[in-house]
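Novice: how does the following fold in three dimensions:
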Amino acid sequence: MASAFGKILLITGNAEFLADRTRAKAVKVVTGEQPEVEVAMSTASGLQPGELAGLTSPSLFSDASALVLTELQDLPEVAQKELLAYVAAPSPDVAVILVHSGGQKGKGLLDKLRKESVVTEVKVEQPKYERDFAKWVYTEVRDLGARIDEEAATLLVASIGQDLRALAGAADQLVANLEKGTEISASLVRQYFGGRADVRGYEIADATLNGQINVALEQARWAESAKVAPVLITSALATGLRSLAKLAGAPEGMRDNDLAAHIGAPPFKIRTMRSQLRSWDQAGLAAAISAVAQADLDVKGGAADPAFAVERMVLQVAAQRRR
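Specialist: This next block holds a predicted model:
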């Protein structure tokens, strides 16, 4: 393994949790290589002229030192020149870890750093679509030494939300309670996280889109008694309808994986959505989306009876299905 000393690790991207974790792993590598290393932590915005030279100088009390510099996008112009001068001739006894939070600010500095052979960049971007979060969960579980199927990964995202820190914790909990050699299934996710509000929202949405009115109303009444925010239900139904509308308008002949990318849904959902779409036409989808939009306005605007607004929405949406 190449030494971290005399090198610069550049961590870039808008995923704060991933950046924090990458930074912590990098520091662990540095201290593993040199247990007596002194690690200095600093934020870029507060650096004064000449201070960077001190932070990147060999330590008086150790043969090696390290600098972790966060918020690189806020590095003052004078300090930028000092950093670039150091990178051009780095000390073999110093390891440097730079963290940039993404965006265009400081892009000029990043471009210059990327041209230097001693700089290694690690990009940590936040997933964008639901399917991307599910892929992230799949990779996270794999890195923990276990397996999770696609449906379970997607359900975990629906259960926990799109906070990577919370998803990582949930994945760790599931793996810790998993029998060796078995795969995390949707049923196991439901066992641990099935009571979460978001899951109920999507269950209500699926039942409504499938025309299972009694199931949808029963779940909606459970949600109301459990104090689930009505906006979670309207949001889930709006997402389901928009996905169906995208599927209906997709070019013919697209493969499931291509459709999933086009819609922003995980591939395994395409089969279910195709089945749902058989009971819908464009006019029905448009009317249903309008009904959900009105219900969303009602519950966000403090309707006198939000539970009634949700139940009315379920009935109005289901009524737009083709018989």
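
Novice: could you use CA atoms for every contact and neighbour count after this?
Specialist: Fine.

Novice: what about the strands in the stretch 51-200 of the chain?
Specialist: 65-70, 94-100, 119-123, 147-148, 183-184 (DSSP state E, counting those that start in this stretch).

Novice: got CSV for the ones you listed, with mean neighbour count and distance to Gly106 too?
Specialist: Rendered in CSV, the data for those read as follows (neighbours: other CA atoms under 10 Å; distance: least, CA to CA, whole Å):
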stretch, mean neighbour count, distance to Gly106
strand 65-70, 23, 13
strand 94-100, 24, 8
strand 119-123, 16, 15
strand 147-148, 22, 39
strand 183-184, 20, 42
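
Novice: Asn214 - how many residues pack around it?
Specialist: When neighbours are defined as other CA atoms under 10 Å, Asn214 has 13 of them.

Novice: same check, this time on Arg278
Specialist: Residues near Arg278, counting by other CA under 10 Å, number 12.

Novice: quick one on the thing from earlier: Leu84 is nearest to which of the strands of the stretch 51-200 of the chain?
Specialist: strand 119-123 (11.0 Å; CA to CA).

Novice: so how far is the closest one off the chain centroid?
Specialist: Put simply, strand 119-123 sits 20 Å off its chain's centre (CA atoms, centre = their mean, to the nearest Å).

Novice: over to stretch 126-134?
Specialist: 6 Å.

Novice: what sits up against that stretch?
Specialist: Residues outside stretch 126-134 that contact it (CA atoms under 8 Å, 6 or more residues apart in numbering): 13-15, 136, 150, 153-154, 156-157, 162, 260, 264-267.

Novice: could you redo the strands of the stretch 51-200 of the chain as JSON lines and give each row distance to Glu38?
Specialist: Formatted as JSON lines, the strands of the stretch 51-200 of the chain follow (distance: least, CA to CA, whole Å):
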{"stretch": "strand 65-70", "distance to Glu38": "5"}
{"stretch": "strand 94-100", "distance to Glu38": "10"}
{"stretch": "strand 119-123", "distance to Glu38": "21"}
{"stretch": "strand 147-148", "distance to Glu38": "38"}
{"stretch": "strand 183-184", "distance to Glu38": "41"}
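
Novice: one more, please, to line up against the first structure:
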Amino acid sequence: MTAAAVPSLALVSGPEEVLVERAVARFVTAAKAAGADVIRVDATGYEPGSLILHASPSLFGGTKCIVVRGLHESPDELQLDLLSLLGGPLDDVSLVVAHGGGMKGKKVIDTLKKLGADVVDCPAIKSDRDKSDFVMKEFARARRKITSDGVRALVEAVGKDVRELAAACAQLVADTEGTIDDAVVDTYHGGKVEASGFRVADAAVAGQAGEALRLLRHAIATGVDPVPIVAVLASQLRQLIKVGAAGRGSSAQLAKTLGMAPWQVDRARRAVAHWSGDGLAVALQAVAAADFEVKGGGRDPVYAVERAILTITRARAGH
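Specialist: Prediction:
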């Protein structure tokens, strides 16, 4: 966005805080480049009338950019002041409003849209498909290449938190050269809890009992809790069941339907060919039992995971 592109009205809408912060920052940077003074207004502790006061012409002239955060949790007074401000001409004032979702503040949103505000959508990034898309966009924005295996490895390693995922992308862009693949990601993030859990699950689902147990013991020795490992085992088995029942279609089509990333569909398709329906049922029951034990229902959580792994690999072998 250039200085000349500063809009008089902007609406940043959606719950994904990382995207909201970036969008607001772009508008603020453009406003500063155009010589505007930036005034920030938070919904929390808002004093009635202060918005109108901020928007009033200055004795020294100049332009202003008023940023209102948290419209979705704003008091009625702030909403009324916003509507009052939007009801008249905005001389030398640009207004950026951020709304995290929900019905509160809807009248302000509708008014902003009716007046032609620039709208930036910041939808929640929840599913692995969403996170994979986010990673690919991060690297495309930085004009860097990342392989599909690299995307998978990064989402598995740090995908629990979008802010951490964004930071991991930025670190890889800054610290590496060339195309980023799973080996590069593993060098930087292979020791994370999620990455350890996925390695154990990959080996177990592939029927590699010895390797799965070795990876499990290494993970436990480095401080990984058994609970997230069991959660990953359960997640991968559920993906096999979903993909196995979905029938034919391209990976992209199934991914959209099932709420998965295309690489997850591809991985599940390769794996499910070696499983029977009965085998998957046995494996899922074993993971459910392990989940109960690692969350306090058993005496030895590590042994519970080991037993589940052995049951899973035997169930696959019985295909």
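
Novice: could I get the TM-score for this pair?
Specialist: TM-score for the superposed pair, counting by TM-score structural alignment, normalised by the length of the second structure: 0.93. Supporting figures: 317 aligned residues with a CA RMSD of 1.9 Å.

Novice: packing partners of the helix or strand containing Val28 of the second structure?
Specialist: Using DSSP states H and E, Val28 of the second structure sits within helix 17-33. Using 3 or more CA pairs under 8 Å, 6 or more residues apart in numbering; DSSP states H and E, the elements in contact with helix 17-33 of the second structure are strand 9-13, strand 37-42, strand 64-69, strand 93-99.

Novice: so the longest one corresponds to what in the first structure?
Specialist: In other words, strand 93-99 of the second structure. Counting by TM-score structural alignment, strand 93-99 of the second structure pairs with residues 94-100 of the first structure.

Novice: and stretch 164-172 of the first structure, what's buried?
Specialist: By neighbour count on 16 or more other CA atoms under 10 Å, the buried set for stretch 164-172 of the first structure is Leu164, Leu167, Ala168, Ala170, Ala171, Asp172.

Novice: can you check which part of the second structure it sits on?
Specialist: Under TM-score structural alignment, the alignment places stretch 164-172 of the first structure onto residues 162-170 of the second structure.

Novice: so how much does that stretch differ from the first structure once superposed?
Specialist: Following the fit onto the first structure, the mean deviation recorded for stretch 162-170 of the second structure is 1.4 Å by mean CA distance after the TM-score superposition for the first structure.

Novice: Arg190 of the first structure maps to what in the second structure?
Specialist: Checking TM-score structural alignment: Arg190 of the first structure goes with Asp186.

Novice: that older thread, neighbouring contacts of the helix holding Val28 of the second structure?
Specialist: Against helix 17-33 of the second structure from outside (CA under 8 Å, 6+ apart): 1-3, 5-6, 12-14, 37-38, 65, 67, 96, 98, 120, 122, 162-163.

Novice: rewinding a little: contacts for the match of stretch 164-172 of the first structure, please.
Specialist: By CA under 8 Å, 6+ apart, stretch 162-170 of the second structure touches Val18, Ile125, Lys131, Val135, Glu138, Phe139, Leu154, Val155, Val158, Gly159.

Novice: ok so, going back, what would the helices and strands packed on helix 17-33 of the second structure look like in a markdown table with distance to Gly49 of the second structure?
Specialist: Output for those, formatted as a markdown table (distance: least, CA to CA, whole Å):
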| stretch | distance to Gly49 of the second structure |
| --- | --- |
| strand 9-13 | 20 |
| strand 37-42 | 12 |
| strand 64-69 | 14 |
| strand 93-99 | 16 |
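
Novice: these: which one's closest to Thr313 of the second structure?
Specialist: strand 9-13 (46.6 Å).

Novice: quick one, the closest one and strand 93-99 angle?
Specialist: Relative orientation of strand 9-13 of the second structure versus strand 93-99 (axes from the mean of the first three to the mean of the last three CA atoms, to 10 degrees): 10 degrees.

Novice: which strands and helices lie in contact with strand 9-13 of the second structure?
Specialist: Counting by 3+ CA pairs under 8 Å, 6+ apart, strand 9-13 of the second structure packs on helix 17-33, strand 93-99, helix 106-114, strand 118-121.

Novice: among these, which is the most enclosed?
Specialist: A comparison of those by mean neighbour count, using mean count of other CA atoms under 10 Å, puts strand 93-99 on top with a mean of 23.

Novice: how many degrees apart are that one and strand 37-42 in direction?
Specialist: 30 degrees.

Novice: mean distance, strand 93-99 of the second structure to its aligned residues in the first structure?
Specialist: With mean CA distance after the TM-score superposition for the first structure, strand 93-99 of the second structure averages 1.1 Å from its match.
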